[in-house]
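Peer 1: the amino acid sequence is not available; the structure is as follows:
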């Protein structure tokens, strides 16, 4: 059941497909570089990972978009690569290039040498951030915890950086699938433990970001992306059955029905899938989250409003929709354009919940 102490439980009610007065809204990457106050906090921290490791500053930036906008949820400020970093791969962020690992996984021996991080040990800084944010929210809105999916984490750990082709990872997938299975098993266990710890520290819902699952064939997706996420969902539901779990595979529209079979509570949907089609595929099994194209927020506010109306109409009447972008908000986004989107959701969505 939704947290009865929350002043605004609209997001949690929608995840459970319960009655709401309007469609709840939050944004992936809602605390980020598009906000001048975030840029100031990051400069104060000295660097991105310095910011992630400072519980007070994590709390500060998590709350910044809530002070600006009428959002229905906060999301922990962190990064999906905290787990691989804690495994000793030497994470650093290079300006203009993004994340880089100094010690990527190259052999089966490398995979066998990594351990499962302790959330209250190597990742204690994330847990302290969850507790600090949860306290500062003072039950105003729910707090979302998150992690990267095992497949997505594996791509960074094997490639050593961001990739478009995933050549090294797919070579392992085809040449040594058992080695990749072994890595994904470790990551599934790590992600499950990590999210359980976030829940124990106060997260009201958790989300698994499968950024690169859409790069796989259907058969490969089933084995190397979906099955590890299914294991995570099972462990989370055993640990805390009342906590909603959201799965999101970018470019994963063809997999939505199978994703709904995992036992999760909601699915993120990107802009390449119509919500009407997504709803037809999953029926009443899960809620749906999405799915405005983030680039829409570069357009004029009146155009943004038109596209918000289109997304709401696409889902249609009834419960179980959380309005969001189809992926993270872009740093070029004018903050007032994000405000236009949120205000349009507030104004236009009540008619779908009468």
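Peer 2: Yep, that arrived. The structure displayed is predicted, hence computed values, not measured ones.
Peer 1: all contacts plus neighbour counts: C-alpha atoms, from now on.
Peer 2: OK.
Peer 1: who does the one helix or strand residue 303 maps to touch, helix- and strand-wise?
Peer 2: In this assignment (DSSP states H and E), residue 303 forms part of helix 301-315. The contact analysis (3 or more C-alpha pairs under 8 Å, 6 or more residues apart in numbering; DSSP states H and E) places helix 301-315 against helix 275-282, strand 287-292, helix 335-348.
Peer 1: how about the ones you listed, which one is nearest residue 94?
Peer 2: Among the helices and strands packed on helix 301-315, the nearest to residue 94 by C-alpha to C-alpha is helix 335-348 (25.5 Å).
Peer 1: just give me how far the closest one sits from the chain centre.
Peer 2: Distance of helix 335-348 from the chain centroid (C-alpha atoms, centre = their mean, to the nearest Å) equals 21 Å.
Peer 1: biggest helix in the protein by residues?
Peer 2: What stands out as the longest helix in the chain, according to DSSP state H, is helix 177-200.
Peer 1: and among the helices and strands packed on helix 301-315, the most buried is which?
Peer 2: strand 287-292 (a mean of 26; mean count of other C-alpha atoms under 10 Å).
Peer 1: need the residues that contact the helix or strand containing residue 12.
Peer 2: Using DSSP H and E, residue 12 sits within helix 10-15. Helix 10-15 has contacts (C-alpha atoms under 8 Å, 6 or more residues apart in numbering) with 2-3, 19-20, 23-25, 72-73, 142, 205, 244, 265-266, 286-288, 319-322.
Peer 1: for PyMOL, write the select line for the buried members of those.
Peer 2: Only the buried entries of the contacts of helix 10-15 go into this PyMOL selection, using 16 or more other C-alpha atoms under 10 Å:
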select buried, resi 2+3+20+23+24+25+72+73+142+205+244+265+266+286+287+288+319+320+321+322
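Peer 1: in strands, which of the contacts of helix 10-15 fall?
Peer 2: 205, 266, 287-288, 321-322 (DSSP state E).
Peer 1: quick one: which of these is nearest to residue 62?
Peer 2: residue 205 (15.4 Å).
Peer 1: circling back to that earlier point, adding distance to residue 136, write the helices and strands packed on helix 301-315 out as CSV.
Peer 2: Listed next are those as CSV, based on distance: least, C-alpha to C-alpha, whole Å:
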stretch, distance to residue 136
helix 275-282, 34
strand 287-292, 26
helix 335-348, 23
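Peer 1: please compare the first structure with the one that follows:
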């Protein structure tokens, strides 16, 4: 585990601004890298890849070698937790994840949480391998999907839907939804606890499907379960910094940052920096929020936006990142250019 004083990333999460600003990118390990594609071809399927400590560790380290990012993020998937609790999860090429849906309370008891956590032991081995392979100034981020986001897949069966079935559960099956969220809070807390025990220096909670919720549902489906997850982690003795990413929070960003006791908050592409400066407490790190499509386009517009974001958060704890993940068609020189600009501080 790195000495916090040697890690810009961890210093910022402790509330201390850094020059230069630390940088990493969501999905920095993945399909835009030729070395990843070569490695991925060796696995039978995506789940096999995630459950192979040697391959997942190598994928995690690839962007550190290529870009010298300040943090590595564990290569895994937010849906591994559903696979572990006994739901059928598969990834179809060109389609994405397909998940066996939850229909009744009996579906919530297929595997005890202790067994589910044990089922994910290859992930902890990956964490251990990566932490061993990282230098002292690099941090390793463990992660999970937030309860609502993971629940959505278990209800809808896939992502990319209008989320109407899952949202309807808040009105038509509130008790079952509450039990599903509680299960995911506990399972995710134990999962993240094991990641920290294996060597993760920080954690991130991905609330990828927060967008479009009415304010009352944002409170009960996003804020309350996220706050419960953080509280449970602290009760388990987890003391590493935590980043929350309520993608699509919009006007509920301030409520999230005031009620979910995270150390940093990820911002999506829709958030205006001036809104973020008002909504996020001054001691809380902001992370984000360059548009991944602008990263693909590159050029002067990209350079200008990088400079704008660096200027906007000057003097605040700031981690440079994207508003969503690196896309497969992203040119490597554009990523290199962003890293260059951030490191130069201009």
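Peer 2: That came through, no problem. Fair warning: this is a prediction, and the values are worked out from it, not measured in the lab.
Peer 1: ok, average deviation of the longest helix of the first structure from the second structure?
Peer 2: Helix 177-200 of the first structure, aligned to the second structure and superposed, deviates on average by 0.6 Å (mean C-alpha distance after the TM-score superposition for the first structure).
Peer 1: before we move on, back to that, looking at the ones in strands among the contacts of helix 10-15 of the first structure, which two lie furthest apart in space?
Peer 2: 205 and 321 (15.3 Å).
Peer 1: which position in the second structure pairs with residue 297 of the first structure?
Peer 2: Applying TM-score structural alignment, one finds that residue 297 of the first structure aligns to residue 295 in the second structure.
Peer 1: isn't that match right next to residue 303, touching?
Peer 2: No. Using C-alpha atoms under 8 Å, residue 295 of the second structure makes no contact with residue 303, being 9.4 Å away.
Peer 1: comparing those two, which shows the higher neighbour count?
Peer 2: residue 295 (26 against 18; other C-alpha atoms under 10 Å).
Peer 1: next, the mean deviation of the helix or strand encompassing the more buried one compared to the first structure.
Peer 2: Element membership for residue 295 of the second structure (DSSP H and E) is helix 292-297. Here helix 292-297 of the second structure, set against the first structure after superposition, deviates by a mean of 0.9 Å using mean C-alpha distance after the TM-score superposition for the first structure.
Peer 1: return the distance of that helix from the chain's centre.
Peer 2: On C-alpha atoms, centre = their mean, the centre of helix 292-297 of the second structure falls 20 Å from that of its chain.
Peer 1: what's in contact with it?
Peer 2: With C-alpha under 8 Å, 6+ apart as the criterion, helix 292-297 of the second structure contacts 301-302, 322-327, 329-331, 334-335.
Peer 1: just the buried residues out of these, in ChimeraX syntax.
Peer 2: Buried residues among the contacts of helix 292-297 of the second structure (16+ other C-alpha under 10 Å), as a ChimeraX selection:
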select :302,322,323,324,325,326,327,330,331,334,335
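Peer 1: what is the most widely separated pair among the contacts of helix 292-297 of the second structure?
Peer 2: 301 and 325 (19.1 Å).
Peer 1: how about residue 344 of the second structure, what's its partner in the first structure?
Peer 2: In the first structure, residue 344 of the second structure lands on residue 347 (TM-score structural alignment).
Peer 1: what of residue 168 of the second structure?
Peer 2: For residue 168 of the second structure, the residue aligned by TM-score structural alignment is residue 171.
Peer 1: check residue 78 of the second structure too.
Peer 2: Using TM-score structural alignment, residue 78 of the second structure sits opposite residue 80 in the first structure.
Peer 1: can you name the residues that contact the alignment partner in the first structure of residue 18 of the second structure?
Peer 2: Correspondence of residue 18 of the second structure to the first structure, assessed by TM-score structural alignment: residue 20. Residue 20 of the first structure makes contact with 10, 13-14, 319, 353 under the criterion C-alpha under 8 Å, 6+ apart.
Peer 1: same check for these, but in the second structure.
Peer 2: Mapped onto the second structure and checked by both residues aligned by TM-score structural alignment, their matches' C-alpha atoms under 8 Å, the contacts of residue 20 of the first structure keep the contacts 10, 13-14.
Peer 1: closest to residue 54 of the first structure out of those?
Peer 2: Distances from residue 54 of the first structure to these, taken by C-alpha to C-alpha, are shortest for residue 10, at 29.5 Å.
Peer 1: alignment lookup: the closest one to the second structure.
Peer 2: For residue 10 of the first structure, the residue aligned by TM-score structural alignment is residue 8.
Peer 1: repeat for residue 185 of the first structure
Peer 2: Per TM-score structural alignment, residue 185 of the first structure is aligned with residue 182.
Peer 1: dump the residue contacts of residue 185 of the second structure.
Peer 2: Counting by C-alpha under 8 Å, 6+ apart, residue 185 of the second structure touches 147, 225-226, 228-229.
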